[in-house]
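1. predicted model and sequence follow; I will ask about them next.
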Amino acid sequence: MTAPAPSASPALRRSAELERQIAQDPGRFRVLTGDRPTGALHLGHYFGTLHNRVRLQDLGVEVFVLIADYQVLTDRDVADRLTEHVEGLLLDYLAIGIDPARSTVFNHSAVPALNQLLLPFLSLVSVAELGRNPTVKDEIAHSRQSSVSGLMYTYPVHQAADILFCKGNLVPVGQDQLPHLEITRTVARRFNERYGAVFPEPDALLSAAPLLLGTDAGKMSKSRGNSITLAASEDETARLIKGATTDAERHITYDPAARPGVSSLVLLAALCLDRDPHEVAEEIGSGGAAVLKRTVTDAVNARMAPIRARRAEYAQDMRYVRGVLRDGNERANAIAEATLDEVRRAMGMIR
């Protein structure tokens, strides 16, 4: 992460400083991150968040990866194909390089003490504060449900429990998730003021996550059928990229504002090749959409080949894969129970 310009936001400047501190002393930091098991992870996830988790792990930061199975219910009535999706996430995590010896993978429903923290935490925020959260308001607006559940409304406080149960002090987020993290910081601060110092106020680590669009030039999404999953075969990848939206202009340029579909494909190739997108576009030039799509297909398949091979290998030993989650749950439970005991003592509760 390069140093931000003087006009950069305070959050970006703080993130740059955090990156310097991580490089100097990674053992100071404990990261909480994760995903909802609602479908297969795709290239947008890989370049947006997954790759960064492995980077932090490899730097020596302690990483906790949450499979947020309870949060599947925030915007749907039932958790469909939950076991399948959880196991798919596990395979993807292992394939990209998450190391169970250095990172802890666990799921909500297996850690009761974590979820019990939600009760005292809810007493620390007001209904008005929850209602003002812009991220929740946006998620409610785009919810597929006819009415909003309490789980959706209180999601930021549940997320605070996710982060604070392990006393996470660093959370990789996008700019749009800063309000969620501010709720966590508020919960930690108010608990400490009311009951004594127990929790850190976690920092946001903003990454310059690239914005990859779906193959239809819309927002890449698990549910829209416009993404290339990490588990996709070479042939499926080629088919999806061949059908991707471009435009009528033959000469290829990188201009995300004016040419979103073309530019997203150029960016995808550049990310896979570790190159600048302007250089990739210039090389393709007058080759048009056909050469662009062939370049993207070759780049994606080359970048994903070792990941797909590892995924297939892990899929042959699901006993081991499930054991990774079981071991992670055991460690998360021990940490959560210790934290909950500390919370009870601070609040003067007797067991």
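-> Yep, that arrived. Residues are numbered from 1 along each chain as shown.

2. please count neighbours and contacts with C-alpha atoms only from this point.
-> OK.

3. centre of the chain to stretch 115-129, how far?
-> On the basis of Cα atoms, centre = their mean, to the nearest Å, stretch 115-129 sits 23 Å off its chain's mean C-alpha point.

4. and the end-to-end length of it?
-> Chord length of stretch 115-129, first to last residue, is 21 Å (Cα to Cα, to the nearest Å).

5. who's in contact with that stretch?
-> His108, Thr154, Val157, His158, Ala160, Ala161, Asp162, Phe165, Val187, Arg190, Phe191, Leu340 (Cα atoms under 8 Å, 6 or more residues apart in numbering).

6. how far away is the fifth one from Leu292?
-> Counting by Cα to Cα, the gap between Ala160 and Leu292 amounts to 43 Å.

7. alright, now check it against this:
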Amino acid sequence: MTTTTVDAATGRSREMAASIAQVPGRHRMLTGDRPTGDLHIGHYLSSLRSRVALQDRGVEAFVLIADYQVITDRASVGQIKDNTLSLLTDYLAAGIDPERSTVFAHSAVPQLNQLILPFLSLVTQAELQRNPTVKDELAASRRPLSGLLLTYPVHQAADILFCKADIVPVGKDQLPHVEQTRVVARRFNSRYGAGAEVFPEPTALINDQQLILGVDGLKMSKSRGNVIRLAATEDETAALVRKARTDSEHEITYEPERRPEVANLLTIASGFTGRSPESLAEELGDGGGSALKTLVIDTINEGLRVHRDRRQLIAQDRAQLLQILRAGNAKAEAVADKTLTEVRQVMAMDY
């Protein structure tokens, strides 16, 4: 993406944040995750808490469990049902309220997926191949480029546009997906809507938080096994943090470029305490890596105490979880059906 595109997206994000502060009920958010395993602290700090905050402020929320997207870069879905319910459990434990937010599974809404066909006609192969996520996932999977992975950005456009969401909370690394969705909406409106706004061009609500790294110093990822799960016990959390990389310097300083591993641990502690990483580093002084890790262990375990207690209780009732998901699926399907009906009408395919 060009600097101009990023700057424009950043400007729109600021304007959207101001609008949410004034009239939150005017807006609709689409967000979600792939059910490839338990959520981890990176999800919690970078997205999960902010989703709950937007819901609580009055923004209408659609929370997608993107089960179909699991197979974009892998050969099978794995323990898909268990992973889906685990995801739902963490959503509920964090404060997502199924009475105010629609939590649903991608595969359970066929009308959503039917939108992919007309949307595919609006993008070129070159545009899809330039998408950074397609490139990154292809490199990580080490498998031939599948049609599903190539068209992944269009699937995400359908996820966002089926409910006519105008807010998509993302990090800067996910901006290309929202920009591609804006292009799809614009082209659909021009080609089939005679310029009328059938679909809004969604705004990326950009999260500027520092990227959380895994305990090995690399990007936190379930596939790398370097995560601290929200479902982990306090002892498991402590063991993982103690294995985290630091460096040989005894003085603790917050220098993300020069000391990324130390800065990452300070960022995690900052996320759970609300204090700046600089102030935490100053307080630790020459305490060294041991003191830093002790701080991180304590802040994670204390910060997740309520979440973990709620999670354990919610997970005991699998039947209730399924009931909540099916109710969300039905709500999402009704919205998708209405959108698909409108699409057929503007395309003159309402036979």
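-> In hand now; what should we look at? These figures come from a predicted structure and were not determined experimentally.

8. TM-score for the pair, please.
-> Remark: TM-score between the superposed chains equals 0.95 [TM-score structural alignment, normalised by the length of structure 1]; 343 aligned residues with a Cα RMSD of 1.2 Å.

9. out of the contacts of stretch 115-129 of structure 1, which is nearest to Leu91 of structure 1?
-> Leu91 of structure 1 lies nearest to His108 out of the contacts of stretch 115-129 of structure 1, by Cα to Cα, at 18.0 Å.

10. quick one: residues contacting the aligned partner of the closest one in structure 2.
-> Aligned by TM-score structural alignment, His108 of structure 1 pairs with His106 of structure 2. His106 of structure 2 is in contact with Leu64, Ile65, Ala66, Asp67, Tyr68, Leu112, counting by Cα under 8 Å, 6+ apart.

11. same list (those residues) but as CSV, adding distance to Ile80 of structure 2.
-> Below are the contacts of His106 of structure 2 laid out as CSV (distance: Cα to Cα, whole Å):
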residue, distance to Ile80 of structure 2
Leu64, 14
Ile65, 11
Ala66, 10
Asp67, 7
Tyr68, 10
Leu112, 20
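
12. so which elements touch the lengthiest helix in structure 2?
-> Secondary structure assigned by DSSP state H gives helix 318-346 as the longest helix of structure 2. Under the contact criterion of 3 or more Cα pairs under 8 Å, 6 or more residues apart in numbering; DSSP states H and E, helix 318-346 of structure 2 touches helix 80-94, strand 101-105, helix 110-114.

13. give me the mean distance between the last one and structure 1.
-> If I follow you right, that is helix 110-114 of structure 2. Mean deviation of helix 110-114 of structure 2 relative to structure 1 after superposition (mean Cα distance after the TM-score superposition for structure 1): 0.3 Å.

14. for that helix, which positions count as buried?
-> Buried residues in helix 110-114 of structure 2, counted by 16 or more other Cα atoms under 10 Å: Gln111, Leu112, Asn113.

15. let's see which of the contacts of stretch 115-129 of structure 1 end up in helices.
-> Using DSSP H, these in helices are Val157, His158, Ala160, Ala161, Asp162, Val187, Arg190, Phe191, Leu340.

16. from the residues you listed, pick the one nearest Arg132 of structure 1.
-> Nearest member of these to Arg132 of structure 1, counting by Cα to Cα, is Val157, at 13.3 Å.

17. what's the burial count for that closest one?
-> 26 (other Cα atoms under 10 Å).

18. counterpart of it over in structure 2?
-> Using TM-score structural alignment, Val157 of structure 1 sits opposite Val154 in structure 2.

19. of all the helices and strands packed on helix 318-346 of structure 2, which one is nearest Ala18 of structure 2?
-> Nearest of those (Cα to Cα): strand 101-105, 21.6 Å.

20. re earlier: now structure 1: which of the contacts of His106 of structure 2 match?
-> Of these, the ones still in contact in structure 1 (both residues aligned by TM-score structural alignment, their matches' Cα atoms under 8 Å) are Leu64, Ile65, Ala66, Asp67, Tyr68, Leu112.
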